[in-house]
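# just to be clear, the model below is a prediction. Sequence and coordinates:
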Amino acid sequence: MEIYRRYYKAMYNTAYRILKNGMDAEDIMQEAFLNAFTKLEKLENDKLFGPWLKRIVINLSLSHIKKSKPNDELDWDRVEHTLHDDDQGVSEEDTSTTSITSKIVQTLHTLKQNYSTILSLHLIEGYDYDEICDIMDITPANCRTMISRAKESLRKKIEIA
């Protein structure tokens, strides 16, 4: 139970950033914990549980998208979220930063699904190019190109807004 309490919020947020649906994110998070707990003996280093669980959540989320939205279209306007996991102790400067961050994240969600996913993995989740290639099953050249195009598309949409 302690492990669940420690990681559930971060894993829910990870799934939510990809799926943009609270119920789906909850389902994926529960499935990820179930998978992790049943395959715990495969984890060689207990200190890597968090990153391992996060990878499970991301993979399950991407699989869910592929199964439920084969045409790669998601309704990005259904929900709004920010990058911050909690709102405790927010100063005026933090509020301004949160507002800007929220606008960027909202704009990010208006991009094509693959652009939004790859930028979320790179900028929000902090994965490097090699990890993104593995997660999304794409070549390094395709990854760099897609990230570059996604950033340019995001830049243009922010300039218009």
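That came in fine, so what should we check first?
# going forward, measure contacts and count neighbours with C-alpha atoms only.
OK.
# could you pull out the strands for the chain?
Assigned strands in the chain: none (criterion: DSSP state E).
# so which residues of the protein form helices?
Per DSSP state H, the chain has helices spanning 2-19, 22-38, 49-68, 92-108, 113-119, 129-136, 140-160. These are given in chain order.
# out of the ones you listed, deepest packed?
Each of these was given a mean neighbour count from mean count of other CA atoms under 10 Å, and the largest, a mean of 21, is that of helix 113-119.
# who touches that one?
Contact partners of helix 113-119, identified using CA atoms under 8 Å, 6 or more residues apart in numbering, comprise 18, 72-74, 108-110, 132, 146-147, 149-151.
# ok, so of those residues, who is nearest A10?
Of all these, the one with the least separation from A10 (CA to CA) is I18, at 12.7 Å.
# and that closest one, how far is that from S61?
7 Å (CA to CA, to the nearest Å).
# so the spatially most distant residue from the centre of the chain versus T98, what's the distance?
Distance from the C-alpha centroid of the chain, by CA atoms, centre = their mean, peaks at E92 (26.9 Å). Look at E92 and T98: by CA to CA, they are 10 Å apart.
# ok, and here's another one to check against it:
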Amino acid sequence: MSVNNSNVPEQRSFIEPLKDVIEQAKRGDQQAMHRLYVLYAKAMLNTAYRILNHPEDAEDVLQEAFINVFSRLSQYNYQSTFGAWVKRIVINKSIDALKKKHQNVFLTEASAAGEEMGSAFSSEDTDDLDQKLNLLYKALHALPDGYRTVFSLYMLEGYDHNEISEILKIEVSTSISQLSRAKKKIISLTQNFQHHG
């Protein structure tokens, strides 16, 4: 049994009943499809939102993704967790939505390695953790789409650069440089927000 790190509800106690629900959904059972939607919608909405940075767009992508999930359910073969399979569809739909919205989302030039994220806050910083997290959240949402997408996939979703290059259809070096640039930009933005409110 593989360990699921995708933050979806597939703990050990759900594995067998989940398989039954999936099989029922494959046979067209609407209640089973609804159960799958309820189990995964919130986590997948969060994934779409982290990529798209717009709640309405994320909701639209979520709906499109689940339509796709249910139309392709017969293709699901249990080689990965169901959550990972759904997440891949959501990520692909999110990327497609970004590409439609902005033709040139992804930047291609390599850059020097970025500073570590921790340097965004000085050791003398006495602000509380909530304020720091708020600054980080604000900076993340101010990033250009390409940076935010790579940063979210790497730092928040746990994908490595090889996986990101496959998902986004970019070079590994581009993923690395965009992550580096995203980190530098977040550091700059958080420092700017600290000094200028």
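In hand now; what should we look at? Note that the coordinates shown come from a computational prediction; the quantities given were computed from them, not determined experimentally.
# overall similarity of the pair, as a TM-score.
The TM-score (TM-score structural alignment, normalised by the length of the first structure) is 0.77; 139 aligned residues with a CA RMSD of 2.0 Å.
# who are the contact partners of the most centrally placed residue in the second structure?
Taking CA atoms, centre = their mean as the criterion, T47 is the residue nearest the geometric centre of the second structure, at 3.9 Å. Taking CA under 8 Å, 6+ apart as the contact definition, T47 of the second structure lies against K87, V90, I91, E157.
# what is the nearest of those to F70 of the second structure?
Among those, V90 lies closest to F70 of the second structure (CA to CA), at 12.5 Å.
# thinking again about what came up before, dump the contacts of T47 of the second structure into TSV; add distance to T149 of the second structure as well.
Converted to TSV, the contacts of T47 of the second structure look like this (distance: CA to CA, whole Å):
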residue	distance to T149 of the second structure
K87	14
V90	13
I91	10
E157	10
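# from those residues, which two are the most distant?
Of all pairs drawn from those, the widest gap by CA to CA lies between V90 and E157 and measures 12.3 Å.
# the residue nearest to the centre of the second structure pairs with which position in the first structure?
Matched to the first structure by TM-score structural alignment, T47 of the second structure sits across from T14.
# likewise T174 of the second structure?
T174 of the second structure maps onto N142 in the first structure, with residues paired by TM-score structural alignment.
# A65 of the second structure now?
Under the alignment (TM-score structural alignment), A65 of the second structure pairs with A32 of the first structure.
# isn't its match right up against L53?
Yes: with contact defined as CA atoms under 8 Å, A32 of the first structure reaches L53; the gap is 6.9 Å.
# circling back to that earlier point, ok, the residue nearest to the centre of the second structure to A25 of the second structure distance?
Relative to A25 of the second structure, T47 of the second structure is positioned 23 Å away (CA to CA).
# can you tell me the closest non-neighbouring residue to I104 of the first structure?
Spatial nearest neighbour of I104 of the first structure, excluding adjacent residues (CA to CA, 6 or more residues apart in numbering): I158 at 7.2 Å.
# right, I mislabeled it, should have said V69 of the second structure
V86 (6.6 Å).
# what sits against the one you found?
Here V86 of the second structure is in contact with M44, A65, F66, V69 (criterion: CA under 8 Å, 6+ apart).
# look up how far K9 of the first structure lies from the aligned residue in the first structure for it.
Taking TM-score structural alignment, V86 of the second structure has L53 as its aligned residue in the first structure. Counting by CA to CA, the gap between L53 of the first structure and K9 of the first structure amounts to 12 Å.
# now swap in Y127 of the first structure and tell me
Using CA to CA, one obtains 19 Å as the distance from Y127 of the first structure to K9 of the first structure.
# before we move on, what about R155 of the first structure?
The span separating R155 of the first structure from K9 of the first structure equals 30 Å under the rule CA to CA.
# contact partners for the counterpart of H109 of the first structure in the second structure?
Under the alignment (TM-score structural alignment), H109 of the first structure pairs with H141 of the second structure. Contact criterion CA under 8 Å, 6+ apart gives N53, R148 as the residues in contact with H141 of the second structure.
# can you rerun that using 10 Å?
Contacts of H141 of the second structure were listed using CA atoms under 10 Å, 6 or more residues apart in numbering, and they are R50, I51, L52, N53, H54, L135, R148, I186.
# do I have it right that the fifth one meets A97?
No: the criterion here is CA atoms under 10 Å, and H54 of the second structure misses it with A97 at 11.1 Å.
# can you list residues touching both of these two?
Counting by CA under 10 Å, 6+ apart, the shared contacts of H54 of the second structure and A97 are A48.
# N45 of the first structure: neighbour count?
Residues near N45 of the first structure, counting by other CA atoms under 10 Å, number 9.
# for it, give its distance to R17 of the first structure.
Taking CA to CA, one finds N45 of the first structure at 27 Å from R17 of the first structure.
# T107 of the first structure now?
13 Å.
# who touches the spatially closest residue to N162 of the second structure that is not a sequence neighbour in this structure?
Excluding its sequence neighbours, the residue lying closest to N162 of the second structure (CA to CA, 6+ apart) is V172, at 5.8 Å. Each residue near V172 of the second structure by CA under 10 Å, 6+ apart is listed here: D160, H161, N162, E163, I164, S165, E166, Q178.
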